[in-house]
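Asks: Kindly generate the corresponding structure for this input.
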Amino acid sequence: MRCHTIIPLLAVLGIPTIGTAAEPAQSSSHGAHVHGQAQLSFATDAQQVELLLESPVANLLGFEHAPGSAAEKAAWQQSQTLLQSGQWLQLPPAANCQLQQQQLNEPWSKSADPHHHADVELSLTYQCSNPAALTEVRLDLFRHAADLHQVDVQWVSGQQQGAATLTLKQREFRLVPAN
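Replies: Next up is the predicted model:
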């Protein structure tokens, strides 16, 4: 079932998308693969919120190769659980948003190429009963991803759009146009 109605709007506005739940994302990068940086596309439409996150695996795990040791496998499992839970994303409680769907790609291709750039591609969809209260978004991903230093955000909400650069010191963006 394709529930991502916002993706065509993002594409029209020039905002990169990384996949859909109906079409699982592959390891191909839509943006530059830069360690320490990630991209987030965030869109609202009526009561639905959709976000698309793309990041080099190294930002989350400290390595890009497929997990080999028990410790690496445990770290990947922990990262998957965190990403898919959406706990790293804080939406205003008054918006009453519930996570409805999540899709996380398998970042390591089936090829044995040791130089493969592995990217995490995640899609989350929320349903919000009070979307008018959705005025700002906070990312707590920096606390969990020691090698992540910057997240470039592009957002669309109603008839407004904007962009923000988030860091450990600036982890929030507002869903209003920049003045």
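Asks: only C-alpha atoms for contact and neighbour calcs from this point on.
Replies: OK.
Asks: residues in contact with G36?
Replies: 56, 59, 147-150 (C-alpha atoms under 8 Å, 6 or more residues apart in numbering).
Asks: Another sequence for comparison is provided below:
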Amino acid sequence: MKFQYPITLISILTLGLYSVSTVAQQNLQAHQHGMAELQVAISGEQIDVLLLSPAYNLVGYEHPPRSAEQHQTLESAVAWLKHTALVDTPHQQCTPEQSHVLTSWNDQHADHHGHGHDHDHDSSGHSDIEIIQRLHCPGLSDINELQTELFDRFPGVEKLKAQWVSPQGQNGARLSPGKHRFQLGR
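Replies: Down below sits the predicted model:
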């Protein structure tokens, strides 16, 4: 599946996480339920975020929604993913300035923006969801730690491979429901 990313996010991730994102792409292609990838680029008071996850982790199924309950589950997940900071400071200071939710299937709830992509799930029946956010986080330069509430909202996410780049360098960590914070190393 191919999606177009905002130029700034691509530039930051390409420069800072080139080797790491290659590994992330290969790992996501393995498509393991319970596993997701989180890439974070920090600059000033801004954070660009890319979350890649099997659809099953976020909505509990991997096909276009078929029932009213599945449509409601997708609508609720998309609303949360668009309006909630995927990473935040311990004092919850970050707010989404931009947020895009892309699914592997053509669905009225996804953010397709008329790019004409083929979003059908792959031949193995696996579907993915990608979330791209730009966050504004006042006082970010004084913060040494970020956290995510993904585990609380989406119990299907059991492990999160987090990678980040900032002016101070790059690093990564494996997060889980009991370990949802990571040190930036500033």
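Asks: And the helices in the first structure, which stretches?
Replies: 7-12, 57-61, 70-85 (DSSP state H).
Asks: want to throw these into a markdown table with mean neighbour count and distance to Q154 of the first structure?
Replies: Output for the helices of the first structure, formatted as a markdown table (neighbours: other C-alpha atoms under 10 Å; distance: least, C-alpha to C-alpha, whole Å):
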| stretch | mean neighbour count | distance to Q154 of the first structure |
| --- | --- | --- |
| helix 7-12 | 14 | 9 |
| helix 57-61 | 23 | 20 |
| helix 70-85 | 15 | 19 |
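Asks: which one of the contacts of G36 of the first structure is nearest N130 of the first structure?
Replies: For the contacts of G36 of the first structure, the residue nearest N130 of the first structure by C-alpha to C-alpha is Q150; the value is 29.5 Å.
Asks: you'd agree the closest one is up against T167?
Replies: Yes - contact status for Q150 of the first structure versus T167: in contact at 4.9 Å, counting by C-alpha atoms under 8 Å.
Asks: quick one: the corresponding residue of the first structure for C137 of the second structure from L175 of the first structure, how far?
Replies: In the first structure, C137 of the second structure lines up with C128, judged by TM-score structural alignment. Distance of C128 of the first structure to L175 of the first structure, given as C-alpha to C-alpha, to the nearest Å: 15 Å.
Asks: count of neighbours near the counterpart of T84 of the second structure in the first structure?
Replies: Aligned by TM-score structural alignment, T84 of the second structure pairs with G86 of the first structure. Per other C-alpha atoms under 10 Å, the neighbour tally for G86 of the first structure reads 20.
Asks: so E106 of the first structure sits right up against Q77, yeah?
Replies: No - counting by C-alpha under 8 Å, E106 of the first structure stays clear of Q77, with 11.6 Å between them.
Asks: Name the nearest residue to the residue nearest the centre of the first structure, sequence neighbours excluded.
Replies: Taking C-alpha atoms, centre = their mean as the criterion, L53 is the residue nearest the geometric centre of the first structure, at 2.0 Å. Leaving aside its sequence neighbours, L53 of the first structure sits nearest to L40 (C-alpha to C-alpha, 6 or more residues apart in numbering; 4.5 Å).
Asks: Can you find the partner of the one you found in the second structure?
Replies: Aligned counterpart of L40 of the first structure in the second structure: L38 (TM-score structural alignment).
Asks: ok, back up a step: now for the residue nearest to the centre of the first structure: what does it line up with in the second structure?
Replies: Per TM-score structural alignment, the equivalent position to L53 of the first structure in the second structure is L51.
Asks: Good, wrapping up.
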